[in-house]
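1. give me coordinates for this.
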Amino acid sequence: MKPRLSTLSLCLFFTLIANYGYTQERPKYLLVDETILMTAKKAIQPAVKNKITSLIKSADSVIDKGPYSVTFQKTKMAPTNDPHDYVSQAPYWWADPSKPDGKPYIRKDGKRNPEIYLLHDRSQLGDMSSTVKKLALAYYYSNNEKYALRAETLLRVWFVNPETRMNPNLNFGQYVPGVNEGRGIGIIETVGLINIPDAIALLQGSKIDPTVVNDVKKWFASYTDWLLNSENGKSEQSQTNNHGTNYDLQVADFALFTGNTNLAKHIINDITIPRINVQFTPEGAQPLELARTKSWDYTNMNLDAWAKIAMLSKRLGVDLWNKEGLQGKGIKGAVKWLIPYASGEKAWTTEQIGPYEYGNMCFIMRKSSEQYKDLDFSGVFKKYPQGIALE
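-> As a prediction, the model looks like this:
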């Protein structure tokens, strides 16, 4: 009988690889399609050139913004009193009017408490990751070093410089006043960091300092270690809904970025694939997301994460796009179920208390149409034309 490694042993094993096993090889694209990049860069069609011009103008609009840091605009310190620790407040929790001090706060699903905007770490992280990606794309299409050098500055400030770097943990993300000082659920706020590995791949060939790239990889290796071994990280991995999916997406993406393919394979094969039977019905619905007060947004947000994990899986030789669980459950069934709602053929009848968000849905349909030639996406693309893809 072969001995079985305990969960703790596996975590320690992958931690060692995460800390010491990242590679120094040429950066690889993870969620960006290099074929689309090369085709668009060589294109001579005016429509493509105009799209690239628009992309570069978008980068020009943010090139002078920032830099960004969790140490900037700090309005609330973590219990550690360390400004480098990320802090955010749970968005759907409100003061209890029956309590003199409002604590403990009570949950109102889907209703954002404006108090969360008094803290700025989340917006600083989001602005940093999106700006770096825009600058990197502008560099790729223009070969203008000013975009690469500005991206390098933003990376240095957020991940490297001792005075401004973020500590690689989310111990205090989405805290609930009167309940806790931070929750594993807050980890979903760092999903925007998946922009960084692809941004660095886009910047290859530029004059960006290689030591910055290496230091950023070290940061991601440390954060991955924390995701695997901290109480908050373990809690988020155990979540059965979109939180678990987005946890898997981050760990797999960061593992591939740091050259830890063993960890990426472990997450996808042993953690993500078993989620199929939990999250999808045989018809393709997502009951855990449909139960939310913003059911459209959460259904699409979760499936968007599945599509991205499938893209990462393909780089590992794993066909998650066509993986099926019990009774044919899987991504394909979920996409098929969503198509008539996306096209407008069927009305969305479950609760959606806010405006409908369509960005995730459009991404899902575009990427799924490349995989499922037997599904009819014509109604969706008639309503939401695909346009010209640049990445």
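2. please count neighbours and contacts with C-alpha atoms only from this point.
-> Will do.
3. and the helix or strand where residue 19 lies, what does it pack against?
-> Element membership for residue 19 (DSSP states H and E) is helix 7-20. Counting by 3 or more CA pairs under 8 Å, 6 or more residues apart in numbering; DSSP states H and E, the packing neighbours recorded for helix 7-20 are helix 210-229.
4. that older thread, what does the helix holding residue 19 rub up against?
-> Among residues not part of helix 7-20, those counted as contacts by CA atoms under 8 Å, 6 or more residues apart in numbering are 218, 221-222, 224-225, 228-229, 255, 258, 260, 262-263.
5. closest to residue 384 among these?
-> For those, the closest approach to residue 384 (CA to CA) belongs to residue 255, at 33.9 Å.
6. now do the strands in the stretch 101-250 of the chain.
-> Secondary structure of the stretch 101-250 of the chain, counting by DSSP state E, counting those that start in this stretch: strands at 106-107, 172-175.
7. now those as a markdown table including mean neighbour count?
-> Output for the strands of the stretch 101-250 of the chain, formatted as a markdown table (neighbours: other CA atoms under 10 Å):
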| stretch | mean neighbour count |
| --- | --- |
| strand 106-107 | 16 |
| strand 172-175 | 25 |
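8. before we go on, could you also do this sequence so I can check it against the first one:
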Amino acid sequence: MIAWCKKYIKWLQTAPSAKQAASAKNNHGTFYVNQMMALKLIVNDKAGATKLGREYFGGTFKGQMKSNGDQPMEASRSHPYHYRNFNIAGMITNARLLKYADPTSDVWNTTSNGATIKTAVDFLMTTKPSASKESNVTAEIYPNVAAIMSIYGDPQKRYLNFLKNSGFPYTTEASYLWDQPAVNAGAKNAANNGAGAASPTLSSVATSSPTSVAVEIRPGRAMGCMMLIVVFVAMSGLC
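-> Presented below is the predicted three-dimensional model:
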């Protein structure tokens, strides 16, 4: 697997289409860094992963948001609610990868025109997909909200109430494996209120290995799920 990943890294560094993605300032550039950082970790190049993360948050990220947390390059797309969420998911993944590669990093407080990743989620929580005539995309924000809640805290229960009022069973998402620190009794109840879906209990998750937790892979989350698997493999030393 390491040999294959090294070949893939080489392709990402040399192929014209890959180099085009690497130079993109929107979500294409964000997810290029996702892949490269995860691959670098798999091949035991933590220094290389750290360098990529620092370059992203010191470069591309700096131009992706306005001070209020909106993302102009994603807002101009034909499906702005979806693309804003998509890029936020990429930002969160890049931040988590960098924090893993360099635990001393203050990445969560890094700003883009004064806005953090949290600011981007806060902005999107006030936006309705119906405003841009988008359908079947509402649930895309919930894993991002859960992630922000687990990272920045939620003393006013704003994020918890947002999830609770949605009825979304986010403990059935693959992203739940990362967001467990956010889950307390109230969050578990919020998750279990959604559409009658069965959710793992706190005790079952705490005593189970990640591979034994039942998760529902939803359409549109394939990239996030793939990256979750890649990062889990890298962190668990399976290769």
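9. TM-score for this pair?
-> Here the TM-score for the pair of chains, by TM-score structural alignment, normalised by the length of structure 2, is 0.64; 169 aligned residues with a CA RMSD of 2.1 Å.
10. still on that earlier bit, the helix holding residue 19 of structure 1 corresponds to what range in structure 2?
-> Mapped onto structure 2 with TM-score structural alignment as the criterion, helix 7-20 of structure 1 occupies no residues.
11. what about the nearest residue to residue 109 of structure 2 once chain neighbours are set aside, neighbour count?
-> For residue 109 of structure 2, the nearest residue in space outside its immediate sequence neighbours is residue 116; the separation is 6.2 Å by CA to CA, 6 or more residues apart in numbering. Taking other CA atoms under 10 Å as the criterion, the count of residues near residue 116 of structure 2 is 22.
12. what's the helix or strand for residue 273 of structure 1?
-> With elements delineated by DSSP H and E, residue 273 of structure 1 resides in helix 273-279, which encompasses its position.
13. tell me how far the residue mapped onto the residue nearest to residue 109 of structure 2 from structure 1 lies from residue 370 of structure 1.
-> The pairwise alignment with structure 1 assigns residue 116 of structure 2 to residue 330, based on TM-score structural alignment. Computed as CA to CA, to the nearest Å, the residue 330 of structure 1 to residue 370 of structure 1 distance reads 16 Å.
14. same thing with residue 225 of structure 1?
-> Residue 225 of structure 1 is 34 Å from residue 370 of structure 1, by CA to CA.
15. neighbour-wise, which of these two wins?
-> In terms of neighbours (other CA under 10 Å), residue 225 is the more surrounded of residue 225 of structure 1 and residue 370; the figures are 24 against 8.
16. give the aligned equivalent of the more buried one in structure 2.
-> Using TM-score structural alignment, residue 225 of structure 1 pairs with residue 10 in structure 2.
17. contacting residues for that match?
-> Applying CA under 8 Å, 6+ apart, no residues qualify as near residue 10 of structure 2.
18. and the one 3 residues further on, by the same measure?
-> When the contact criterion is CA under 8 Å, 6+ apart, the partners of residue 13 of structure 2 are residue 19.
19. any idea how far the residue nearest to the spatial centre of structure 2 lies from residue 156 of structure 2?
-> The centroid of structure 2 falls nearest to residue 89 when counting by CA atoms, centre = their mean (3.1 Å). Going from residue 89 of structure 2 to residue 156 of structure 2 by CA to CA gives 23 Å.
20. by contact count, what packs against the longest helix anywhere in structure 2?
-> Of all segments of type helix in structure 2, defined using DSSP state H, the longest is helix 80-101. For helix 80-101 of structure 2, the helices and strands in contact under the criterion 3+ CA pairs under 8 Å, 6+ apart are helix 27-42, helix 46-58, helix 72-75, helix 117-125, helix 141-152.
21. which residues in structure 2 does the longest helix seen in structure 1 align to?
-> Counting residues, the longest helix in structure 1 under DSSP H turns out to be helix 121-142. Aligned using TM-score structural alignment, helix 121-142 of structure 1 spans no residues in structure 2.
22. what are the buried residues along that helix?
-> By neighbour count, and taking 16 or more other CA atoms under 10 Å as the criterion, the buried residues in helix 121-142 of structure 1 are 121-141.
23. stretch 359-378 of structure 1 too?
-> Taking 16+ other CA under 10 Å as the neighbour-count basis, stretch 359-378 of structure 1 is seen to contain the buried residues 360-366, 368-369, 372, 377.
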